[in-house]
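Visitor: here is my input; please provide its structure:
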Amino acid sequence: MARDYDSQLLESVAVRRRRMRDALLFGAQRARRSTDERLGKVFAGIAIAAVLCAGCVGWSFLQATLAQQKQQQQQQYGTPSAQPSSASSASTSR
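Guide: Have a look, this model is predicted:
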């Protein structure tokens, strides 16, 4: 019998503490604020997802741009090595 009373007492104290904490955090309009908080969390999640998507797109664009520049440099350095030989033959024919 004493254990039942003790467990009921502990449970009632826990419920009271939870209610006091909720009253302190949320005030009198608990239900309304919890909905506002949920909407805030949804908008924060959407904002984080948008930032991550923008980061992925930016990273992809950066990689594509760097690959394109590397390809252009390889083409530029590949053709000048062929041009000096033709330029040297042109200078010798003068």
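Visitor: going forward, measure contacts and count neighbours with C-alpha atoms only.
Guide: Fine.
Visitor: show me the helices in this structure, by range?
Guide: 2-26, 30-93 (DSSP state H).
Visitor: rebuild those as CSV, extending it with mean neighbour count.
Guide: Below are those laid out as CSV (neighbours: other C-alpha atoms under 10 Å):
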stretch, mean neighbour count
helix 2-26, 11
helix 30-93, 11
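Visitor: for the residue nearest to the spatial centre of the chain, give its distance to residue 31.
Guide: What sits nearest the mean C-alpha location of the chain, by C-alpha atoms, centre = their mean, is residue 52, with 3.4 Å. Counting by C-alpha to C-alpha, to the nearest Å, the separation of residue 52 from residue 31 is 32 Å.
Visitor: for the comparison step, fold the sequence that follows:
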Amino acid sequence: MAEEQDRVLVEGARIQRMRLAAALLFGRIDERRTVNDNMRRLMGSLIVAAIVCAGCVGVSYVSKVLADQAAQSSSVGSAPATGRQEAS
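Guide: Alright, predicted model coming up:
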């Protein structure tokens, strides 16, 4: 039981030293946590969303162009000849 209390005390002292060292190196906790962290996430999300949207638009455009070309080539092959017919 005494060893467990000693272990808890040593662990608490170690954590306190780590916190003091971090405060000395990086400043207070409210100074370290800035709005920029969330702005980076927001900007990254917007960039990813824009890339996904551009990909969807590109795929849609390419599929429409290919469908138009397929329809055009099938209509050219099945269209009746419009050449001059000689009157009898």
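Visitor: looking at the second structure, name the residue matched to the residue nearest to the centre of the first structure.
Guide: Superposed on the second structure with TM-score structural alignment, residue 52 of the first structure falls opposite residue 52.
Visitor: gap between its match and residue 45 of the second structure?
Guide: 11 Å.
Visitor: try residue 33 of the second structure
Guide: As for residue 33 of the second structure, its distance to residue 45 of the second structure is 20 Å (criterion: C-alpha to C-alpha).
Visitor: go on, residue 7 of the second structure?
Guide: 44 Å.
Visitor: same check, this time on residue 18 of the second structure
Guide: According to C-alpha to C-alpha, residue 18 of the second structure and residue 45 of the second structure sit 33 Å apart.
Visitor: and residue 26 of the second structure, by the same measure?
Guide: Residue 26 of the second structure is 28 Å from residue 45 of the second structure, by C-alpha to C-alpha.
Visitor: for residue 74 of the second structure, same thing?
Guide: On the measure of C-alpha to C-alpha, residue 74 of the second structure and residue 45 of the second structure end up 43 Å apart.
Visitor: over to residue 8 of the second structure?
Guide: 42 Å.
Visitor: for residue 16 of the second structure, same thing?
Guide: 36 Å.
Visitor: please apply the same query to residue 78 of the second structure.
Guide: From residue 78 of the second structure to residue 45 of the second structure the distance is 50 Å (C-alpha to C-alpha).
Visitor: also residue 9 of the second structure?
Guide: From residue 9 of the second structure to residue 45 of the second structure the distance is 44 Å (C-alpha to C-alpha).
Visitor: how about residue 19 of the second structure?
Guide: Counting by C-alpha to C-alpha, the gap from residue 19 of the second structure to residue 45 of the second structure is 32 Å.
Visitor: what does residue 77 of the second structure give?
Guide: Counting by C-alpha to C-alpha - residue 77 of the second structure and residue 45 of the second structure are separated by 48 Å.
Visitor: ditto for residue 20 of the second structure
Guide: For residue 20 of the second structure, the distance to residue 45 of the second structure - C-alpha to C-alpha - is 35 Å.
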